[in-house]
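Colleague: Next comes the sequence, and after it the predicted model I'd like to discuss.
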Amino acid sequence: MSPAGNEPGTAGHSVGNAARLIDRAALRDRYAEVRATTERLCSPLEPEDFNLQTMPNASPAKWHAAHTSWFFERFVLCAHDPSHTVFDERWEYLFNSYYNAVGDRHCRARRGGLTRPTVGEVMRYRWHVDESMTRLLERESTPPEALALIELGLHHEQQHQELLLTDILHGFWDNPLLPTYDAGEVTPEPARDPGEMGFVAFNAGVRTIGHAGDGFAYDHESPRHRVFLEAFEIGDRLVTNAEYAEFIGDGGYARSELWLDEGWAAVRGEGWRGPLYWHRGGPPGDRDAGEAPRRMFTPRGDLALDPHAPVCCVSFFEADAYARWRGCRLATEFEWESACAAHAGCGVPAGGNLLESRELRPLGAVERTGSSPIRQAYGDCWEWTRSDYAPYPGYKAPPGAVGEYNGKFMCGQFVLRGGSFATPRSHLRATYRNFWAPATRWQFSGIRLARGGAEA
């Protein structure tokens, strides 16, 4: 999901396709639902939590809540509702993320120091924007280009909903007390054994990649184009904690031959010994995974390491090293899209551990079914691919500030596919491209193996 550790990668294909019909009444209902979800995700937080920022790449929950409102005010209301009164003109400097076309902005690494505006003022800002947005959505004369921008803004906010959770978890991990974000009403049960990993084979041939439907997609999911794939096999489920622990036990973090050079430098420089939130259960402040980690920190709290759940919060470098240790590789994003669309279509099938399940942690793979041999294609963990984040043939960024969303970040990132337990279902599709820098570990990212093909 994200430009250089900022936001999940997005830009409005819908903005470039404003002529397509968008149901205004349905969009109004969706607006209310998405905005309410953000506030629900904020509800477990105490006032002191809203300013928490433990690294430059993360942002405080208060900033996420305000920035998503600023997006609607700046790009929709200021352009399409003359009756709207800007809440506070000074806030544009605070809550602009990276839009150079809009103007200068506050230092991202210092967002956590903004004790003012208060949480209450930010929530009043949200309600002020909501009032104007509701009025605009009820107006039959609202033009199609405004509806397209609203649709983009809703997907933008859904991305920030996941970022809110990843950033809060990182902040709580930095607290020696390991506070729980949301314990839930039921104690999490361990996942069932998913059985031995199988591989699903695909023949060589030409595949068509990219968004083709009439629904929303980001600009970087198009143009639709053809690629040739050699015959390949892809894992039928994600790699589990137990399987990854074997890699650690075999000295995986001490064997330079398994790692890309930049990844090995990160292992040595950062002291990586396991996935980000694994630890051995020592005294407060002890975050060492050690040789035999026993605990994993999740939004549901500090839990016993579940051997059958998917390994989560690993970097591209770790995923690549593990795959090499297994004698496999990571799939390309084109192999992933071809395989998962072939068995599930372009939409997201029923089931899958996504935000709506409210599990707030990765779950084990369900049993195989004949109709869908590829398990966990959507949800649980984002899946690193071997593909650089690059433009599709013929890609052009949209004009204006929203065109800064994706194109300028197409350097030094790798693509992830599939979504996580924190991704909203209505936000996903088979062509969705997330992207992060290869050393990123605080996102909910896991591993699916592949073998054969051109890189065998």
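Modeller: Okay, I see it.
Colleague: going forward, measure contacts and count neighbours with C-alpha atoms only.
Modeller: Noted.
Colleague: For the stretch 51-200 of the chain, just list every one of the strands.
Modeller: With DSSP state E, counting those that start in this stretch as the criterion, the stretch 51-200 of the chain has strands at 199-202.
Colleague: Which residue ranges of it form helices?
Modeller: Taking DSSP state H, counting those that start in this stretch, the helices of the stretch 51-200 of the chain run over residues 61-72, 78-80, 91-95, 119-137, 144-173.
Colleague: Tell me which residues are up against the fourth one.
Modeller: Think helix 119-137. 24-25, 27-28, 47, 50, 62, 65-66, 69, 72-73, 77, 81, 84, 87, 142 (C-alpha atoms under 8 Å, 6 or more residues apart in numbering).
Colleague: For PyMOL, write the select line for the buried members of the residues you listed.
Modeller: One line in PyMOL is enough to select the buried ones among the contacts of helix 119-137; burial here means 16 or more other C-alpha atoms under 10 Å:
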select buried, resi 24+27+28+50+62+65+66+69+72+73+77+81+84
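Colleague: Alongside the first one, take a look at this:
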Amino acid sequence: MILKDSYLNTRQKFVTICKSLKTEDYSVQPKVFVSPPKWHLAHSTWFFEQFVLSEFKEHYKIYDEDFAYLFNSYYNNAGKRVLRPNRGLMTRPTVDEVYQYRNYVDEQMVEFLNQDPSEKVKKIFELGIQHEQQHQELFYYDIKYILGHQPTFPTIENNIHLAEIEQPSKWLKIGEGVYDIGHKYDTFCYDNELGRHKVFLHEFEISDQLVTNKDYIDFIESGAYKNFNLWHAEGWDFVQQNDIVAPEYWHKVDGKWHQYTLQGFLPVNLKQPVSHVSLYEAYAFAEWKQMRLPTEFEWEVASKQIDYGQLWEWTNSAYLPYPNFSKAPGALGEYNGKFMINQMVLRGASVVTADNHSRSTYRNFFHPEMRWQFSGIRLVK
């Protein structure tokens, strides 16, 4: 696919998945970790304006000098920015103005891409495409949180479904040995996947299935949320202080568990994998089953034998750099490296992940208390 087509297809997809939003949906920020849809649309546009057009397109005219301040995220090298908790306070620019901004940048990018940019620019361009697709996934996290915490549980048009797990779990044995870890192909990857290296693994067995809602209800009904012996100290504090008794979006109605999904408020489907759980909950469930979570290296080695992609899978690995990790200079070097502390790795992909983000070496990462992402549990013994 030529660069222009890749760009236009990716950009149009974001517009398409937002088409059923109401104007009022675009600017809501119920929590600090939730970004408004309007901000996502503008920020992903600013990325191309900041790192491609402003740097490499001759005589490029910035659309609006204020937008860099409004829609920069965490790139300190790119200048000052609105603080993350304040993204939902912006009623201006309007939604229409944000779409006008997207159209302007798209026209400028198409014109630029017709000029056969350099290899250096192509690498930044590809990062911009991947970045846009990441924000399309984040959009689903955020809009689900925005709508899933409203009294009437509204929804949007979508085709997002978790597959049912029909077969009992099987245990796949992985032999003891030294294994290669990290990205090795001449294809796109993030810098945190590089630094291919060897690790020694003891023999282990990993489930070929994710933990189901039925399994998790058994965990709840056993009194697990009241049993401190199952939890990390931080996890126990987290569920106690926040009065957590079930996964995100779960509610008990007339004695039966229901959950908010992107299809609406429905009875919990017992055959689907449990989703929207924190690392703390995943760990406690594993303790309850007298098993454990895989390390990210165990997961990567086993990935050839498991069917993944329904939910991001928590691992018991801290997010740390691989050997010989190096980051790019300037703002783009802030993409991953500076977050390598106090976060845990998730592997795989989810039903809201772009197709080309699903690879066995992809290292997603979140703080252990986060539940709004599409996260699930796979066990090891």
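Modeller: Perfect, I can see it now. In this text the structure is predicted, and so the values were computed from the model without any measurement.
Colleague: Quick check: TM-score for this pair?
Modeller: Here the TM-score of the superposed chains, computed with TM-score structural alignment, normalised by the length of structure 2 as the reference length, equals 0.97; 381 aligned residues with a C-alpha RMSD of 1.5 Å.
Colleague: Throw the helices of the stretch 51-200 of structure 1 into TSV and include distance to residue 331 of structure 1, thanks.
Modeller: Converted to TSV, the helices of the stretch 51-200 of structure 1 look like this (distance: least, C-alpha to C-alpha, whole Å):
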stretch	distance to residue 331 of structure 1
helix 61-72	32
helix 78-80	43
helix 91-95	37
helix 119-137	41
helix 144-173	24
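Colleague: per the alignment, residue 195 of structure 1 corresponds to what in structure 2?
Modeller: Matched across to structure 2, residue 195 of structure 1 falls on residue 167, judged by TM-score structural alignment.
Colleague: same question, residue 393 of structure 1
Modeller: Taking TM-score structural alignment as the criterion, the aligned counterpart of residue 393 of structure 1 in structure 2 is residue 323.
Colleague: Likewise for residue 98 of structure 1?
Modeller: Per TM-score structural alignment, the equivalent position to residue 98 of structure 1 in structure 2 is residue 74.
Colleague: now swap in residue 163 of structure 1 and tell me
Modeller: The pairwise alignment with structure 2 assigns residue 163 of structure 1 to residue 138, based on TM-score structural alignment.
Colleague: Next up, the contacts around that match.
Modeller: With contact taken as C-alpha under 8 Å, 6+ apart, residue 138 of structure 2 is in contact with residue 373.
Colleague: quick one: stretch 13-20 of structure 2 aligns where in structure 1?
Modeller: The alignment of stretch 13-20 of structure 2 onto structure 1 (TM-score structural alignment) spans residues 37-44.
Colleague: Name the surrounding residues that touch that stretch.
Modeller: The contact list for stretch 37-44 of structure 1 (C-alpha under 8 Å, 6+ apart) reads 61, 65, 157, 161, 165, 181-182.
Colleague: what's the answer for stretch 196-212 of structure 2, then?
Modeller: Judged by C-alpha under 8 Å, 6+ apart, the contacts made with stretch 196-212 of structure 2 from elsewhere in the structure are 165, 168-184, 270-274, 294, 297-298, 302, 305-307, 322-323, 376-381.
Colleague: I'd like to know which of those residues are buried.
Modeller: Once neighbours are counted (16+ other C-alpha under 10 Å), the buried part of those comes down to 165, 172, 174, 181-183, 270-274, 294, 297-298, 302, 322, 376-381.
Colleague: residue boundaries of the strands in the stretch 151-300 of structure 2?
Modeller: All strands of the stretch 151-300 of structure 2, identified by DSSP E, counting those that start in this stretch, fall at 171-174, 177-181, 197-201, 204-207, 250-253, 256-261, 264-267.
Colleague: Can you lay out these as a markdown table showing distance to residue 30 of structure 2?
Modeller: What follows is these, written out as a markdown table (distance: least, C-alpha to C-alpha, whole Å):
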| stretch | distance to residue 30 of structure 2 |
| --- | --- |
| strand 171-174 | 41 |
| strand 177-181 | 39 |
| strand 197-201 | 42 |
| strand 204-207 | 36 |
| strand 250-253 | 18 |
| strand 256-261 | 16 |
| strand 264-267 | 19 |
